[in-house]
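Visitor: Need coordinates for the below:
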Amino acid sequence: MQYIYFLCILIQKGVRLMSYLFPNYSRKPFEIVSGQGLLVQDQKGKTYLDFTSGIGVMNLGHHHPAVEVALAKQAGQIWHMPNLYQSQLQEEVAQALAGELDYVSFFCNSGAEANEAAIKLARKYTGRSQLLTFQQSFHGRTYGAMTATGQATIHAGFEPLVPDFIYGEYNDHKALDLVTEQTAAVMVELIQGEGGVIVAERSWIQQLAKRCQAMGVLLIVDEVQTGIGRTGSLFAFEQFGIQPDIFTLAKGLGNGLPVGAMLGKRELASAFGPGSHGTTFGGNKLALAAAKAVLETMGAPGFLATVGEKGEYLRQGINAIQSAKIVAVRGLGLMVGIQLVSEEVLASVTEQLEAKGLLSLRAGKTVLRLLPALTVSEAELQQALALLAEVLV
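Guide: Below you'll find the predicted structure:
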């Protein structure tokens, strides 16, 4: 007991001990131990305004009451059963995701798994192997999803990668020529989150979708970060005038519970018969209970409209900051990127914001990324803008 006591004292004082974890994360020297809404506290009691949402996960904020109630109710019934049995909860969440569209769902545990499922489905359904993705994209860290990711730094040291992936330039009309009769699918983000919060040009995306349709190629939209209300609509593709053949979800779907989903048009279901693909934990009862509560909350009248309004307020506020450090402000809804003049400035800005109590993210090499919970208040937006002004001016 005495050892545990002194260990706790050392942790509270921020003393770094020998770790039993792989060093594959650059971790901050503090731990977030509690949270409510957009406010979180570290082990020393310091409070921060969380504009990361756990990298776009806590879309309803920390400790959202509807999610807590759903989890407590499900925890009192049963936590997990494998996909050997019927699941009414999966059916209900799948129906809520599909809405008026005729999609079927496959549930998994993460965005990378959802993208792996999409790659497998596209190849199996079309009988083709080639996939087109885009430079600076990010689709995950598993082998298929990592290969789909158009970033050499993420590939480095893990070759050989999955064969038959090619990469086009994002928002470049020349990339349309890469879609041929040999292509199984095109996988694209409507906003490249990790790549620097780069928004797709609406006309380019629409032409890409038409090209895919003409060539019998499946269009996969990766909505892992943009989906579940982040951009002001349940799915970002609703604002681009397209309907993908397949789209993938994760992050905000479970508001902190690990859950992903791959949705495909109903006619694709024939390619995923019994035994073709599976997962032990996918569709877990607790995760799906959280997902159902998230979707019901976001389905309330006016909820998603407020996301667009808040996002516009935040971007206008940033644009009003007169700073030589800012190159551009981009985004949609509450997915906002501030491109700064250099990597050094970005590192300094994020460090200063953290010291002042605002948690933020990086994207690409020079972009400050802001992903506040969709429930952020006007007062919290004003507080964040004031801190940004202090650091950026």
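
Visitor: CA only for contacts and neighbour counts going forward, please
Guide: Fine.

Visitor: Next, the contact list for the one residue sitting closest to the centre of the chain, please.
Guide: Residue closest to the mean C-alpha point of the chain, counted by C-alpha atoms, centre = their mean, is Q225 at 2.2 Å. Each residue near Q225 by C-alpha atoms under 8 Å, 6 or more residues apart in numbering is listed here: 56, 193, 249-252.

Visitor: for stretch 141-153, which positions count as buried?
Guide: For stretch 141-153, the neighbour count (16 or more other C-alpha atoms under 10 Å) marks 141, 143-151 as buried.

Visitor: repeat for stretch 292-302
Guide: Within stretch 292-302, judged by 16+ other C-alpha under 10 Å, the buried ones are 292-295, 297-298.

Visitor: can you list contacts of stretch 63-78?
Guide: 35-37, 255, 285-286, 289-290, 293-294, 297.

Visitor: scratch that, stretch 209-217 is what I was asking about
Guide: Outside stretch 209-217, the residues that touch it by C-alpha under 8 Å, 6+ apart are 126, 176, 179-181, 183-186, 218-219, 242, 244.

Visitor: Just the ones of these in strands?
Guide: The members of these that map onto strands under DSSP state E are 183-186, 218-219.

Visitor: to compare against the first, here's another:
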Amino acid sequence: MSGQQRFRDAMFSYAPTPLRVLVRGEGARVWDDQGTEYLDFLAGIAVNALGHAHPVFVEAVSRQAGRIAHVSNYFASEPQLELAERLKRLTGGDAVFFGNSGTEVIEAAIKVSRRTGRTRILTLEKSFHGRSTGALAITGKDSYRTPFEPLIPGPEFLPSTVEALENAIGPDVAALVLEPIKGEAGALDLPEGYLAAARALTAKHGALLILDEIQTGAGRTGDWFAFQRDGIVPDLLALAKGIGGGFPIGALVAFGPVKDLLQPGDHGTTFGGNPLATATANAVLGEIERADLVGNARAMGELIRAGLAALDHPAITDVSGRGLLVGIGLDGPHAGAVATRALELGLIVNAAAEDRIRLAPPLTITAADVDRFFDLFPQALAATESSDS
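Guide: Predicted structure coming up:
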């Protein structure tokens, strides 16, 4: 029985086509059950920061699984405390809450905002913050939200302009929630200076600034965290994906007195911060730091952008994002065709929107991997011509 048929028989919700059953990986490459090799320029959607089967990741999981994997939050563990202290150092934050995913820590952030006594939440059009009913309520994609309404009341969706924010914000706003780069929209950038203006306006009106760096965090943009490039300090920072390098974990970092808004018993999670997840995240972040993969993300991102500019392909309208979160705008709804053709050629990229391709390769990619990408991607762009016909 084929992998697609097994998928249809055993699972639901996710589309089975075009499905490949992947069985192993190494670095920036993966292989399916037919032995076909692929260059992975999506990394599990910005998750596999160290690539596949990195020895540091493998050793950390194996070592901690042989010691203690789960203890519940009735107890602390050394890996949990070490990771909290590491994240405080890397972010400049004051306290950390651990969950199991980005969605889960966004839910925690929403609950923190309710403790301000206000209920209005401002967020941005084309934003994405998760699929649970709370996180979905602040996600700026109508097609995701509408089938499940009514959701929690209060969120309002703004264009990504300082003027729109100035007109909307007031003393009744609990929080502004935003992504420094809109990952699920195709790595769309915010206007220059927007984060600084958002920080100033939220501070003026006593609202929380909640940054969703679930995709942009852990070095992906060429800085440890995207907000650091703008020289601001948020109130809450949501992290997940790359901090675990493939192991499920989320973290909500609090800055300043906001850490006291949730009291013991206000929020919790059975598996959040378990020793296995936190030991793995410590190893992943430690390797990113040791090997200067933040610098590599910056350098390889520049190499990719230079290569895309050199292509001068008529179907490419713009290139967005920073570091190794790259958005490629197309001149029509061709992204699905391009991603499908890329897969046929042995290249994994993502159609984040009808007219945008997203790249989010491992932070460990090399110049040779980038060269291979440019061997394949121009061929995939030929699908823009056939999808026009």
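
Visitor: Do you know the score for how well these two fit?
Guide: Once the chains are overlaid, their TM-score stands at 0.94 when taken by TM-score structural alignment, normalised by the length of the second structure; 381 aligned residues with a C-alpha RMSD of 1.5 Å.

Visitor: What strand or helix carries the residue mapped onto G130 of the second structure from the first structure?
Guide: Aligning on TM-score structural alignment places G130 of the second structure opposite G140 in the first structure. Element membership for G140 of the first structure, per DSSP states H and E: none, as it lies in no helix or strand.

Visitor: these two touch, right, G140 of the first structure and T149?
Guide: Yes. If you go by C-alpha atoms under 8 Å, G140 of the first structure and T149 touch, sitting 6.9 Å apart.

Visitor: Overlap of the contact sets of these two?
Guide: Shared contacts of G140 of the first structure and T149, defined by C-alpha under 8 Å, 6+ apart, are absent.

Visitor: quick one on the thing from earlier: nearest to P372 of the first structure among the contacts of Q225 of the first structure?
Guide: G56 (7.7 Å; C-alpha to C-alpha).

Visitor: how near is the residue mapped onto that closest one from the second structure to R6 of the second structure?
Guide: With the correspondence set by TM-score structural alignment, G56 of the first structure lines up against A46 in the second structure. Distance from A46 of the second structure to R6 of the second structure, counting by C-alpha to C-alpha, to the nearest Å: 27 Å.

Visitor: So if I had to pick from the two, which one is more boxed in?
Guide: Taking other C-alpha atoms under 10 Å, A46 of the second structure and R6 do not tie; A46 has more neighbours (29 against 11).

Visitor: how much space between the closest residue to that one other than its chain neighbours and G272 of the second structure?
Guide: Leaving aside its sequence neighbours, A46 of the second structure sits nearest to A360 (C-alpha to C-alpha, 6 or more residues apart in numbering; 5.2 Å). Look at A360 of the second structure and G272 of the second structure: by C-alpha to C-alpha, they are 26 Å apart.

Visitor: more neighbours, those two?
Guide: With neighbours defined as other C-alpha under 10 Å, A360 of the second structure and G272 compare such that A360 has more, 30 against 24.

Visitor: Return the residue of the first structure aligned against the more buried one.
Guide: Superposed on the first structure with TM-score structural alignment, A360 of the second structure falls opposite L371.

Visitor: Contacts only, for that match.
Guide: Per C-alpha under 8 Å, 6+ apart, neighbours of L371 of the first structure: 51-53, 55-56, 334-336, 360.
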